[in-house]
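Visitor: quick one, fold the following:
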Amino acid sequence: MVTSVLAGFAASAVLIVAIGAQNAFVLRQGLRREHVLAVVAICAVSDLVLILAGIGGLGAVVSARPGAVTAIRWIGAAFLVSYAIMAARRAARPSTLNPAERTPTTLGATLITCLALTYLNPHVYLDTVLLLGSIAQQHPHRWLFGIGAAAASLVWFAALGAGAHKLGPLLARPAAWRVLDGVIALVMLGVAVNLATG
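Guide: Below is the predicted model:
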C-alpha cells in the first residue's frame, strides 16, 4: 500500500517539475505575492480531479475522441500565444516600478488565467489523465497511487508558490522582472508551438 503511494508521488513529481505554462504562472504569482493561495489551490485541486479521473477511466474516453483533443490543443495554443504576447509586452516596456508594486490583478482575472492555463493545456490531459492513469492501472492499489500523485502536486505547487518570494531580492530591480517576463513569454510561446505542431 505504501509502495503505491510512493510510486504515485514519484511519478507525478517527475512529470510536474518540468517547466511549463502553469509552473511559470505560479512562479510569477508567488513572486508578486498575489493570490498565491488561490492559485496553488486551483492547481492542486485540478491535478487531484484529473488524476482521479484518469484512474477512473477518463483516459480511455479522451483517447477515443481525437477531435476533442485536437480542438483543445488549438484553443490552448491560441491562449498561450496571447499570454506570451502579454508577457513579451511587459518585458519590452521599461518601467521604474517593481512589478510587485504595480496595481494588483483582480482575483477573478487571476483565477480565470490559472484555470485556462490548467484546462486548456492538452499536456495536462496527456500527462495527468492518460499517463498517470495508465501507470496507476498497473498498481494493485491504484487509488492510493492517485493519492500519492496528488500529494506530489500539492507539495510542488505549495513549494513553488510559497518559496518564490525567496527570489525577491534577486528580482528587486525592474530589469530583472523584464528578464523573467521574457523567459515566461518564451516558455509560453514554446509550449504553444509544441501544441500546434504536436
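Visitor: going by C-alpha atoms from here, please, whenever you check contacts or count neighbours.
Guide: OK.
Visitor: spatially nearest residue to the spatially most central residue of the chain (excluding sequence neighbours)?
Guide: Ranked by distance to the mean C-alpha position of the chain (C-alpha atoms, centre = their mean), the top residue is Gln22 at 2.3 Å. Once flanking residues are discounted, Gln22 sits nearest to Leu117: 5.7 Å by C-alpha to C-alpha, 6 or more residues apart in numbering.
Visitor: circling back: who's in contact with the residue nearest to the centre of the chain?
Guide: For Gln22, the contacting residues are Cys114, Leu117, Thr118, by C-alpha atoms under 8 Å, 6 or more residues apart in numbering.
Visitor: one more, please, to line up against the first structure:
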Amino acid sequence: MLTFLSGLGLGLSLIVAIGAQNAFVLRQGVRREHVGVVVAVCAASDVVLYAAGTGGLGALVQRAPGVVEVARWAGAAVVLGYGALAARRAWRGDEGALAAAPGAAVPDAGRRLRPVLLTALALTWLNPHVYLDTVVLQGSLAASHGDLRWWFTLGAVVSSVLWFVALGYGARLLGPVLARPGAWRVVDGVVAVIMLVVAAGLLLPAR
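Guide: Model (predicted):
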C-alpha cells in the first residue's frame, strides 16, 4: 500500500501542473466536446508510457536522445500552432464555443472528432517531457522498489486516470461562469499564453 501511494503521489506531482495537455483537456471539458475521447486518449497514453518505463524502456530513451529531440521540435510546432489558434479565438471571439453553455449541445460535434483526437494525441505524444517524466523518471523510481515496482506504477496510473477524469468532466462546472462571450475570450487568451510558454520552454534548450 505504501508503494502504491508513493506512485500515486509521484503521478499527481508530474501531471497536475497546468501545461499544454491539461489546458486542452480543460477547454474540451468546459465545451463538453468529445470529453470522453480526450480523457481516454490522455489516460491510456499515460498507462502505456508508465508501463513502458517500468518495463525498462527508460534506459533505451536515455540512449537515444535523437528521439526526444525530434519530439521536442515537433511538439513545439504543434503547441505553437494550437496557441496561435487560441490567440485568434481570443482576439475575434469564438461564438461557436458558446453553444457549449449548460444544457446546450455542441453543433456538428461529430465532424470535429478527428481534429480533437489528433490534437489530443499530438499534445501528448509530441511532448518530450512526457518521455522524461513518465518513462525515464517514473521508470527509475519504480525500479527502486524492486518486486513491488508494478504496485508503484499502478499508483501512478491511477493518479493519471483520476486526474484526467476530474479535469475533463469537472470542467463543465465552469459552464455557467463561461456562458458569456467575454469569459470565453479570457479562457482562450490564457490557453494561448500557456501554449506559447510551453513552446518557448521546448525551443530554448536548442539555443
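Visitor: on that earlier part again, now do the same for the residue nearest to Gln22 of the first structure: its match in the second structure.
Guide: Alignment note (TM-score structural alignment): Leu117 of the first structure maps to Leu123 of the second structure.
Visitor: for Ala149 of the first structure, same thing?
Guide: Match for Ala149 of the first structure (TM-score structural alignment): Ala156.
Visitor: re earlier: I'd say the residue nearest to Gln22 of the first structure and Ala21 touch.
Guide: Yes: using C-alpha atoms under 8 Å, Leu117 of the first structure is in contact with Ala21, at 6.5 Å.
Visitor: have a look at how far, on average, the longest helix seen in the second structure is from the first structure.
Guide: In the second structure, ranked by residue count with DSSP state H as the criterion, the top helix is helix 65-92. Mean deviation of helix 65-92 of the second structure relative to the first structure after superposition (mean C-alpha distance after the TM-score superposition for the first structure): 0.6 Å.
Visitor: state the helix or strand in which Val187 of the first structure lies.
Guide: Using DSSP states H and E, Val187 of the first structure sits within helix 174-197.
Visitor: which residues of the second structure does that helix align to?
Guide: Using TM-score structural alignment, the residues of the second structure aligned to helix 174-197 of the first structure are 181-204.
Visitor: what's that stretch in contact with?
Guide: Under the contact criterion C-alpha under 8 Å, 6+ apart, stretch 181-204 of the second structure has outside partners 18-20, 23-24, 72-73, 75-77, 79-80, 82-87, 89-91, 93-95, 97-98, 177-178.
Visitor: drop anything exposed from these.
Guide: Buried members of those, counted by 16 or more other C-alpha atoms under 10 Å: 20, 23-24, 72-73, 75-77, 79-80, 82-84, 86-87, 89-90, 93-94, 97-98, 178.
Visitor: mind checking how far Arg102 of the first structure is from Gln137 of the first structure?
Guide: Per C-alpha to C-alpha, to the nearest Å, Arg102 of the first structure is found 47 Å from Gln137 of the first structure.
Visitor: the two - which one has more neighbours?
Guide: Gln137 (16 against 9; other C-alpha atoms under 10 Å).
Visitor: that one and Gly54 touch, don't they?
Guide: No: counting by C-alpha under 8 Å, Gln137 of the first structure sits too far from Gly54 to count as a contact (9.5 Å).
Visitor: so who does the residue lying closest to Leu120 of the first structure once chain neighbours are set aside touch?
Guide: Once flanking residues are discounted, Leu120 of the first structure sits nearest to Gly76: 4.4 Å by C-alpha to C-alpha, 6+ apart. By C-alpha under 8 Å, 6+ apart, the contact set of Gly76 of the first structure is Ala116, Leu117, Leu120, Asn121, Pro122, Ala192, Leu195.
Visitor: let's see it at 10 Å
Guide: The neighbours of Gly76 of the first structure, taking C-alpha atoms under 10 Å, 6 or more residues apart in numbering as the test, are 70, 82, 116-123, 191-192, 195-196.
Visitor: how about the strands in the first structure?
Guide: Using DSSP state E, the first structure contains no strands.
Visitor: what about Arg185 of the second structure, neighbour count?
Guide: Residues within reach of Arg185 of the second structure, counting by other C-alpha under 10 Å, total 23.
Visitor: how close does it sit to Ala192 of the second structure?
Guide: 10 Å.
Visitor: next one: Pro128 of the second structure
Guide: 20 Å.
Visitor: more neighbours: which of those two?
Guide: Higher neighbour count among Pro128 of the second structure and Ala192: Ala192, with 26 against 21, using other C-alpha under 10 Å.
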